[in-house]
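Peer 1: can't give you the sequence, but here's the structure:
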């Protein structure tokens, strides 16, 4: 079994849970659409394995680690057999990486084209492997990361599937890779693209209208949205694009009962701890509330100060 994923591949993290099974299914389909190799990775933490085996000084944890490794290898090889039968043209490899999950995935992102993770259901991401890890990986990964969120519960009244791709636009140069990724995905899958710019999001969400935004702000926001989309609309002429100004937070929009998005695309801005404390992370809020896959695309770094 190889230990190093191929450069430019789609890396799919797998931990044998139903949530990572959904990620595997999405990642394989994406690889087929993009015609890219696939690397399915199981992260095996040596420290966690030793603790689980009550290692102590007996050395029992070493045998436990060997057993866990053998089980993971066998499970991944079984998955690969099924995947190759479904996608015979795909190049699929499997890996067991002995590394703590978040650090291992962040390292793998340096050479990956795309990384795919699963997540638990609604609310905070709390899965031991692909829950809290998701927040760290999406914030620090070098490549786009797709977190495959569970669909709406069957008891919910949902809009028909097929609303297309939703992308948040803020008009900065650093966010250009985010919009580029959204256009590329819409083109690959023949989806409609909705580009949304949130105006005075915190004020509108928590204070109410109160005269905000002003007419001047709305004119400026329309210009930002139009300018952001214009160049890429020319580059991807086959993508149907809608432009939308929204009052409120982006994570409120992703739960719109009238829409069933195929993919939501947001930026992975590398904010400092103080910013996250005072303002919070829109990206994490979207990841917690979306009912569809969410792509977090690294933005360009901004000057400090």
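Peer 2: Nice, I can see it. Keep in mind it's a predicted model, so treat the numbers as computed, not measured.

Peer 1: from now on I want contacts and neighbour counts done on CA atoms only, so please keep to that.
Peer 2: OK.

Peer 1: share the number of residues neighbouring residue 277, please.
Peer 2: 9 (other Cα atoms under 10 Å).

Peer 1: where does it fall, secondary structure wise?
Peer 2: helix 273-278 (DSSP states H and E).

Peer 1: could you pull out the buried residues of that helix?
Peer 2: Residues of helix 273-278 include none that count as buried (16 or more other Cα atoms under 10 Å).

Peer 1: which stretches of the chain form helices?
Peer 2: 18-34, 46-52, 60-86, 101-108, 132-140, 176-189, 201-206, 215-235, 250-253, 273-278, 282-289 (DSSP state H).

Peer 1: make TSV from these and add distance to residue 265 to it.
Peer 2: Below are these laid out as TSV (distance: least, Cα to Cα, whole Å):
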stretch	distance to residue 265
helix 18-34	15
helix 46-52	33
helix 60-86	26
helix 101-108	19
helix 132-140	12
helix 176-189	6
helix 201-206	18
helix 215-235	14
helix 250-253	11
helix 273-278	20
helix 282-289	9
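
Peer 1: relative to residue 244, which of the ones you listed is closest?
Peer 2: Nearest to residue 244 among the helices of the chain is helix 215-235; the distance by Cα to Cα comes to 8.1 Å.

Peer 1: what sits closest to residue 42 if chain neighbours are left out?
Peer 2: Of all residues not flanking residue 42 in the chain, residue 96 sits nearest, at 4.8 Å (Cα to Cα, 6 or more residues apart in numbering).

Peer 1: and for that neighbour, the neighbour number?
Peer 2: If we define neighbours as other Cα under 10 Å, then residue 96 has 20 of them.

Peer 1: use this one as the comparison:
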């Protein structure tokens, strides 16, 4: 590796868009001879305010472990596992994705890679857009990876998405 300070930081949630972004982060890391930092974030169920009122260390540990498992599953789903030819760090952070990713990507030679998402205006209004947050606040280059054509089609056709999920469930159960 050229320099450990050259990091490709990939925001991962487990969504189709984040899996696509993770694959792109691997391509960028190979091109730039960089280390991949795959990052997933989590917040306590009910939010931080609810946790402050009734903290439960056992539940916090469960939520953190579940996030770590989602991160490992994302590598399996995106690439069949972690590539042997790259240095990869798996990072689980507590907090909301946008601020935590921007906070982590604080070096001059970092590159932040996030999925652009396909959610509609209402969802962005309620939940916000991680990619927009990162683009407007990061001090390093940000690569937003647009959704694939298949992902865009699935997002806008909920019946097709349900049919695919149903067919996959049947296939997993051994039924035609």
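Peer 2: Yes, it's here. Bear in mind the structure is a predicted one, so any value in this text is a computation, not a measurement.

Peer 1: got a TM-score for the two of them?
Peer 2: Aligned and superposed, the two chains score 0.68 in TM-score terms (TM-score structural alignment, normalised by the length of structure 2); 144 aligned residues with a Cα RMSD of 3.0 Å.

Peer 1: stretch 115-123 of structure 2 maps to which residues in structure 1?
Peer 2: The alignment of stretch 115-123 of structure 2 onto structure 1 (TM-score structural alignment) spans residues 267-275.

Peer 1: and the end-to-end length of the matching stretch?
Peer 2: For stretch 267-275 of structure 1, the first and last residues are 15 Å from each other (Cα to Cα, to the nearest Å).

Peer 1: next: stretch 201-218 of structure 1.
Peer 2: End to end - Cα to Cα - stretch 201-218 of structure 1 spans 13 Å.

Peer 1: what comes up buried for it?
Peer 2: Those would be 201, 203-204, 213, for stretch 201-218 of structure 1 by 16+ other Cα under 10 Å.

Peer 1: got it, and stretch 135-151 of structure 2?
Peer 2: 135, 138-147, 151.

Peer 1: among those, name the ones in strands.
Peer 2: Counted as lying in strands by DSSP state E, out of the buried residues of stretch 135-151 of structure 2, are 142-145.

Peer 1: residue contacts, residue 110 of structure 2?
Peer 2: 5-9, 140-141 (Cα atoms under 8 Å, 6 or more residues apart in numbering).

Peer 1: go again with 6 Å.
Peer 2: Contact analysis of residue 110 of structure 2 by Cα atoms under 6 Å, 6 or more residues apart in numbering lists 6-8, 140.

Peer 1: output those residues as JSON lines; include the columns distance to residue 164 of structure 2.
Peer 2: JSON lines is the format used below for the contacts of residue 110 of structure 2 (distance: Cα to Cα, whole Å):
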{"residue": "6", "distance to residue 164 of structure 2": "40"}
{"residue": "7", "distance to residue 164 of structure 2": "36"}
{"residue": "8", "distance to residue 164 of structure 2": "33"}
{"residue": "140", "distance to residue 164 of structure 2": "38"}
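
Peer 1: those in strands, which ones?
Peer 2: 7-8.

Peer 1: can you pick the most crowded of the contacts of residue 110 of structure 2?
Peer 2: residue 8 (31 neighbours).

Peer 1: residues in contact with the residue in structure 1 that it lines up against?
Peer 2: In structure 1, the residue matched to residue 8 of structure 2 (TM-score structural alignment) is residue 165. Neighbouring residues of residue 165 of structure 1 by Cα under 6 Å, 6+ apart: 193, 262-264.

Peer 1: would you mind checking these for buried ones?
Peer 2: By 16+ other Cα under 10 Å, these give 193, 262-264 as buried.

Peer 1: how near is residue 87 of structure 2 to residue 8 of structure 2?
Peer 2: Distance from residue 87 of structure 2 to residue 8 of structure 2, by Cα to Cα: 11 Å.

Peer 1: what does residue 81 of structure 2 give?
Peer 2: Residue 81 of structure 2 is 17 Å from residue 8 of structure 2, by Cα to Cα.

Peer 1: picking up where we left off before, list of residues touching the match of stretch 115-123 of structure 2?
Peer 2: Residues contacting stretch 267-275 of structure 1 (Cα under 6 Å, 6+ apart): 139, 178, 296-299.

Peer 1: the residues you listed: which two are farthest apart?
Peer 2: Going by Cα to Cα, the pair spanning those furthest: 139 and 178, at 13.9 Å.

Peer 1: residue 295 of structure 1 touches residue 265, doesn't it?
Peer 2: Yes: the pair residue 295 of structure 1 / residue 265 is scored as a contact, 4.7 Å apart, by Cα atoms under 6 Å.

Peer 1: related to what we said a few turns ago, which one of the helices of structure 1 lies closest to residue 148 of structure 1?
Peer 2: That would be helix 18-34 among the helices of structure 1, by Cα to Cα, at 5.5 Å.
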